[in-house]
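[1] fold the following for me, if possible:
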Amino acid sequence: MSNHPQWLARFIEVYQQLSVDNIDTIASLYDDNVTFQDPMHLLQGKEALMQYFHRIYTHVSECRFDITQVISSEDNAAIYWQMTYRHSKLNGGQQIIVEGHSMLSAKDGLIAQHRDYVDLGAMVYQHVPVLGKVIKYINQRAAV
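    Sure, this is the predicted structure:
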């Protein structure tokens, strides 16, 4: 991955080593005015982003990212990943594996925009005890 811009190589390295114990390492990747968006949140600023990550990571006992593909230019990238995580209230506390991707834009060597695309049903909803059965039923019906 050495043929990627330095900001992107750092992002990949940090996220592949990210765990519940070293969440603060990601702060060095982001611009103070970063815009972050995922299917449920739109955040402005590094402080808001770090608060968000701390909230999320206090509820998981494991979270790991495996980068599967990277498409990049000097200041933009698409990162395809597989996230494995474990949350005590989802899937009986067992591992959940979800695929997604992130669109990144950098400015002056720091990430200025980060947008995550992930299927919330696969990530959360289908692992909630009662709701999960409903989601699975809907998915089966839609496939007919």
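
[2] CA only for contacts and neighbour counts going forward, please
    Will do.

[3] please enumerate the strands of this protein.
    Counting by DSSP state E, residue ranges of the strands within the chain are 30-38, 41-44, 60-72, 76-87, 95-107, 110-118.

[4] next, the angle strand 110-118 makes with the first one.
    Per axes from the mean of the first three to the mean of the last three Cα atoms, to 10 degrees, the angle that strand 30-38 makes with strand 110-118 is 20 degrees.

[5] next, the structure of the following sequence, for comparison with the previous one:
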Amino acid sequence: MGFITLTGCSSKSKDRSPDWARNTEAVSRTAAVQLMDPDAERQALQRFSDFYAVYSPEAIRAGVRSVYDENAWFGDPFRIVEGMDEIEHYFLVMAEPVKSCTFTVDSISRSGIDYFARWTMELESKAAEGEIIRTIGISHVRFNASGKVVFQQDYWDASAMLDRLPVVGYWTRLVKDRIEKGLEQ
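    Purely as a prediction, here's the structure:
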């Protein structure tokens, strides 16, 4: 969910793409997390939902450290980052080109120690004011016993934003159009 840009992004991290091996390692490393008690669970899920309700530099600075563990792992279609400082930096970079962004957590399901948050993002870029980008996604999240996120992998269609970039958008729309034409035959 912290993965928003229409003008490109940078991060101190050199890892610029999803990496199955690193994801698998992070899942294994966090497999021993303890279940939260019901009250801690309710509070953790509320903090998570509230944090993403308004995605802005101010909200990130004010809330990221109350939501994420110091050693948390975060991955999305653009980047993998590890540790609080890297996560905060990445979120701030991604929020920079944004005029407004909200995430509505539509539902959260739990399976053992894994939580799956289905969400809807509405984004307006500073580069394309007045044009609202809407997309849906899912966050796979694990919390520690204190209710802080230790693992989060976001899954969503990044082309919803890439389609609107001047050069990249041409190519993503071209690929989508060719797939669509192939399906129509």
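
[6] what sits closest to the counterpart of residue 76 of structure 2 in structure 1 if chain neighbours are left out?
    Using TM-score structural alignment, the partner of residue 76 of structure 2 in structure 1 is residue 38. Spatial nearest neighbour of residue 38 of structure 1, chain neighbours left out: residue 116 (4.7 Å); criterion: Cα to Cα, 6 or more residues apart in numbering.

[7] that neighbour contacts residue 101, doesn't it?
    Yes - between residue 116 of structure 1 and residue 101 there is a contact at 5.9 Å, judged by Cα atoms under 8 Å.

[8] longest single helix anywhere in structure 1?
    The residue-count maximum for a helix in structure 1 (DSSP state H) belongs to helix 129-142.

[9] for it, the distance to its chain's centre please.
    24 Å (Cα atoms, centre = their mean, to the nearest Å).

[10] ok, and for it, which residues are buried?
    132, 135-136 (16 or more other Cα atoms under 10 Å).

[11] ok so, going back, count the neighbours of the match of residue 76 of structure 2 for me.
    Number of residues near residue 38 of structure 1 (other Cα atoms under 10 Å) recorded here: 14.

[12] that one against residue 119, yeah?
    No - assessed by Cα under 8 Å, residue 38 of structure 1 is found out of contact with residue 119, at 10.2 Å.

[13] can you tell me how far residue 169 of structure 2 sits from residue 176 of structure 2?
    Remark: distance between residue 169 of structure 2 and residue 176 of structure 2 (Cα to Cα, to the nearest Å) = 10 Å.

[14] which residue is the nearest non-sequential neighbour of the equivalent of residue 45 of structure 2 over in structure 1?
    Using TM-score structural alignment, the partner of residue 45 of structure 2 in structure 1 is residue 8. Nearest non-adjacent residue to residue 8 of structure 1, counting by Cα to Cα, 6+ apart: residue 77, 7.7 Å away.
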